[in-house]
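Colleague: predicted model follows, preceded by the sequence.
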Amino acid sequence: MPKSVSLNFVDVVELSPPAGVEPVHWRLLTTHEVGDAATAWQIVDWYSRRRTIEQLFRLMKTHGLRLEDSQLASADVLIKLAAIATKAAVVILQLVQARDGQGGEPAGNAFSPSEIAVLDSLDASYQGRTVLQSNPHPRQSLAWAAWTIARLGGWDGYPSSKPPGPITLRHGLEYFRAIVKGCALRDVCMP
């Protein structure tokens, strides 16, 4: 390790915050060169994404996939497990970010065509009896998939309810993956 590291300082101050809200004031230290305003804003943009990164790690650890509970002795195997857990956590995070329907991403960003077909079948059975309990998102959008996965995870589907969180979506995704495996086996002939 070097005895010292050169750092650059980026100071961000919100000049006109909304009424009653404390202004943002970030003091960021970075090892990146900051030669102009565009580079400084790039540093600010990276820092603003820290919440998403923290959510990803939360999903991989205690409040999600519990990666830290693995009892693997080999670093190589632990790295493979971490890669698998990261993929699963990213799908959950995609569902959390898409649940409000604002982005318009297709379900194909997180699910295969065969998984989307299963979601299509499930969506019909999880629609409620009223308009309030119906999936409000366009078919085969990621928000539509998030709504259905959340219902599988135990969310009631009412717009007035608290939005489904990462744990509800994780439970729904686990249940969904089991259903997908079952659907894949339905045409297997047993002697």
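Modeller: That came through, no problem.
Colleague: from here on, contacts and neighbour counts on C-alpha atoms
Modeller: OK.
Colleague: in stretch 98-118, what's buried?
Modeller: Ala98, Arg99, Asp100, Gly101, Glu105, Pro106, Ala107, Ala110, Phe111, Glu115, Ile116, Val118 (16 or more other CA atoms under 10 Å).
Colleague: export the residues you listed to JSON lines and tack on distance to His25 and secondary structure?
Modeller: Below are those laid out as JSON lines (distance: CA to CA, whole Å; DSSP: H, G, I helix; E, B strand; the rest coil):
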{"residue": "Ala98", "distance to His25": "29", "secondary structure": "helix"}
{"residue": "Arg99", "distance to His25": "30", "secondary structure": "coil"}
{"residue": "Asp100", "distance to His25": "29", "secondary structure": "coil"}
{"residue": "Gly101", "distance to His25": "30", "secondary structure": "coil"}
{"residue": "Glu105", "distance to His25": "32", "secondary structure": "coil"}
{"residue": "Pro106", "distance to His25": "36", "secondary structure": "strand"}
{"residue": "Ala107", "distance to His25": "37", "secondary structure": "helix"}
{"residue": "Ala110", "distance to His25": "35", "secondary structure": "coil"}
{"residue": "Phe111", "distance to His25": "39", "secondary structure": "coil"}
{"residue": "Glu115", "distance to His25": "44", "secondary structure": "helix"}
{"residue": "Ile116", "distance to His25": "43", "secondary structure": "helix"}
{"residue": "Val118", "distance to His25": "47", "secondary structure": "helix"}
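Colleague: this is the comparison structure:
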Amino acid sequence: MSQSTSLEQEDWASTELQHLGIKCGRTIKRFIQTVSTLTQNLGKSLAGASRDSAEAKAMYRLLDNEQITEEVVLQAHRKATLGHMKAQGESIILAVQDTTTVNYTSLQQTEGLGDIGGAIGNRGLIVHSSLAVRPNGIALGLLDQMIWTRKPEERGKRNDRSPRPIEEKESYKWLKSMDNSSAGIPEGIRLVHVGDREADVYEFFDHALASEQEFLVRVVQNRLTLEADKLFDGVKQEPSCGQIVVEIPRDTRRNLPEREATLDIRYGRAQVKAPANLPNKWLNSRSASLSIVYVRELNPPAGVEPIAWYLVTSLAVESLEEAVEKINWYMQRWKIERFHYILKSGCAIEKLQNRTAERLQKLILIYSLISVRILGMTYLARQLPEACCTLYLEEEEWKVLYCIAHRTSTAPPTPPTIQTAVLCLAKLGGFLGRKGDGDPGVKVLWRGLNELHTVLKHRRYTSF
């Protein structure tokens, strides 16, 4: 019997995890059931998500099962992500990398947690993810995820300027995730690794160029070049090639609303020197040929720090159109911020309680898969509103959702569009849908999904 046919139902979890590398069909079935249960009970503890104590015990046993490893689960999901990438027909896919910390300081009895920075005594886990995103902003899935702990004695080493090899530094995560993300990419697709200021690491550029990988990074270091000027000084002397108006996403960390910004654009190319304290044995080249795009905001709102981005890329930038393309790609980096927001606020991973860090790591990965699904659904409704909702909702889900939204007991024979379904879900989650409210966000969507699943659970015991 095949792995997929051994399952009782083909929900999203069984489809997404059909390549789970486990020989035991019973364990596969239990794991997929666990993922489905957690999907339907976002923000709840394992005990709260379970139907009864027996299911809760089964979940805890599953987390201790040696066959269920992070590697096995991630590889199954990654195969599904590669399939999604291939199905899109895109020649470019963005691999957006970023790091977040998960705070478990209150779990004093939990074994295996480490230092996460901030206040002394903060304990938790560090999560670095690489998210596959289409250039139009639709998230397709995870390409890589690494979860680890930092020893307390490592605190302060980031300020150590001694010439240690990159493999001994935490910043090695950027290179490692680049290689992990690039493995097995379908033919005809170019992966562009996108990072924020933390990815401004010379070894990252050097490794990418040596291994013929593409990248786009916002840099903060005004590095020396083989030309007469430093990197930033040189591009500032280039003539303006034009201006564009863009929508700047909401910044939840600084509590800034979404806004329009007029950006002036300049671009150039430079041969960036390697830092003098990096020995040759750790580098492929002592200089890196990079394109740079300088983006400066004109007339920012009062009290708002103007945008000033320096974007470097391995790709050629020889026209306004190519510069704008790179700016648009960089703006998709916010999708991983939304991913972290869903993971922490929607899935409430920092409220999880377990005796070991190993269990928590497995749960974080499971909730990461759920978070990517919510993220993808949100932006598919914006970018491809006429797509069918069955890409994300099962038949029972969309039919019940339709009946709730239209106050009827009869669902139509054909499913609604993803835009219609997402709007209905968002209204269940508290979205008012007024003229000036814009598109529904991830918060009202996860709330709506929780409400829908509450109705579905009730429906299984009573007539709808």
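Modeller: Here it is on my side, so go on. Keep in mind that what you see is a predicted model, and the values were worked out from it rather than measured.
Colleague: fetch the TM-score of the aligned pair.
Modeller: Once the chains are laid over each other, their TM-score by TM-score structural alignment, normalised by the length of structure 1 reads 0.68; 171 aligned residues with a CA RMSD of 3.8 Å.
Colleague: quick one on the thing from earlier: from the buried residues of stretch 98-118 of structure 1, which is closest to Val21 of structure 1?
Modeller: Closest to Val21 of structure 1 out of these is Asp100 (24.1 Å), distances taken as CA to CA.
Colleague: that closest one contacts Leu142, doesn't it?
Modeller: No - assessed by CA atoms under 8 Å, Asp100 of structure 1 is found out of contact with Leu142, at 9.8 Å.
Colleague: export the buried residues of stretch 98-118 of structure 1 to TSV and append columns for distance to Gln71 of structure 1.
Modeller: Shown next, in TSV, are these (distance: CA to CA, whole Å):
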residue	distance to Gln71 of structure 1
Ala98	34
Arg99	34
Asp100	37
Gly101	39
Glu105	37
Pro106	37
Ala107	34
Ala110	29
Phe111	30
Glu115	31
Ile116	34
Val118	34
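Colleague: out of those residues, the closest to Ile79 of structure 1 would be?
Modeller: Distances from Ile79 of structure 1 to those, taken by CA to CA, are shortest for Ala110, at 22.1 Å.
Colleague: tell me which residues touch that closest one, please.
Modeller: Val91, Gln94, Leu142 (CA atoms under 8 Å, 6 or more residues apart in numbering).
Colleague: of the residues you listed, just the buried ones, ChimeraX syntax please.
Modeller: To isolate the buried members of the contacts of Ala110 of structure 1 in ChimeraX, using 16+ other CA under 10 Å:
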select :91,94,142
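Colleague: tell me the one among the contacts of Ala110 of structure 1 nearest to Ala73 of structure 1.
Modeller: Among the contacts of Ala110 of structure 1, Val91 lies closest to Ala73 of structure 1 (CA to CA), at 27.2 Å.
Colleague: which residue in structure 2 lines up with that closest one?
Modeller: Counting by TM-score structural alignment, Val91 of structure 1 lines up with Arg373 in structure 2.
Colleague: for Leu56 of structure 1, same thing?
Modeller: In structure 2, Leu56 of structure 1 lines up with Phe339, judged by TM-score structural alignment.
Colleague: which strands and helices lie in contact with the longest strand along structure 2?
Modeller: Using DSSP state E, we find that the single longest strand of structure 2 is strand 259-273. Under the contact criterion of 3 or more CA pairs under 8 Å, 6 or more residues apart in numbering; DSSP states H and E, strand 259-273 of structure 2 touches helix 231-236, strand 242-248, strand 287-298, helix 320-331.
Colleague: packed most tightly, which of those would that be?
Modeller: strand 287-298 (a mean of 22; mean count of other CA atoms under 10 Å).
Colleague: which SSE is immediately downstream of it?
Modeller: strand 308-313 (DSSP states H and E).
Colleague: okay, buried residues for that following strand please.
Modeller: Residues of strand 308-313 of structure 2 classed as buried by neighbour count (16+ other CA under 10 Å): Trp309, Tyr310, Leu311, Val312, Thr313.
Colleague: contact partners for Leu28 of structure 1?
Modeller: Phe9, Val10, Asp11, Val12, Val44 are the contacts of Leu28 of structure 1 under CA under 8 Å, 6+ apart.
Colleague: equivalent analysis for Arg66 of structure 1, please.
Modeller: Leu59, Met60.
Colleague: need the strands for structure 1, in chain order.
Modeller: Per DSSP E, structure 1 carries strands over the ranges 8-13, 25-30.
Colleague: in CSV: these, plus distance to Lys181 of structure 1.
Modeller: Putting the strands of structure 1 into CSV (distance: least, CA to CA, whole Å) gives the following:
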stretch, distance to Lys181 of structure 1
strand 8-13, 49
strand 25-30, 46
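Colleague: which of these sits closest to Ala37 of structure 1?
Modeller: strand 8-13 (9.8 Å).
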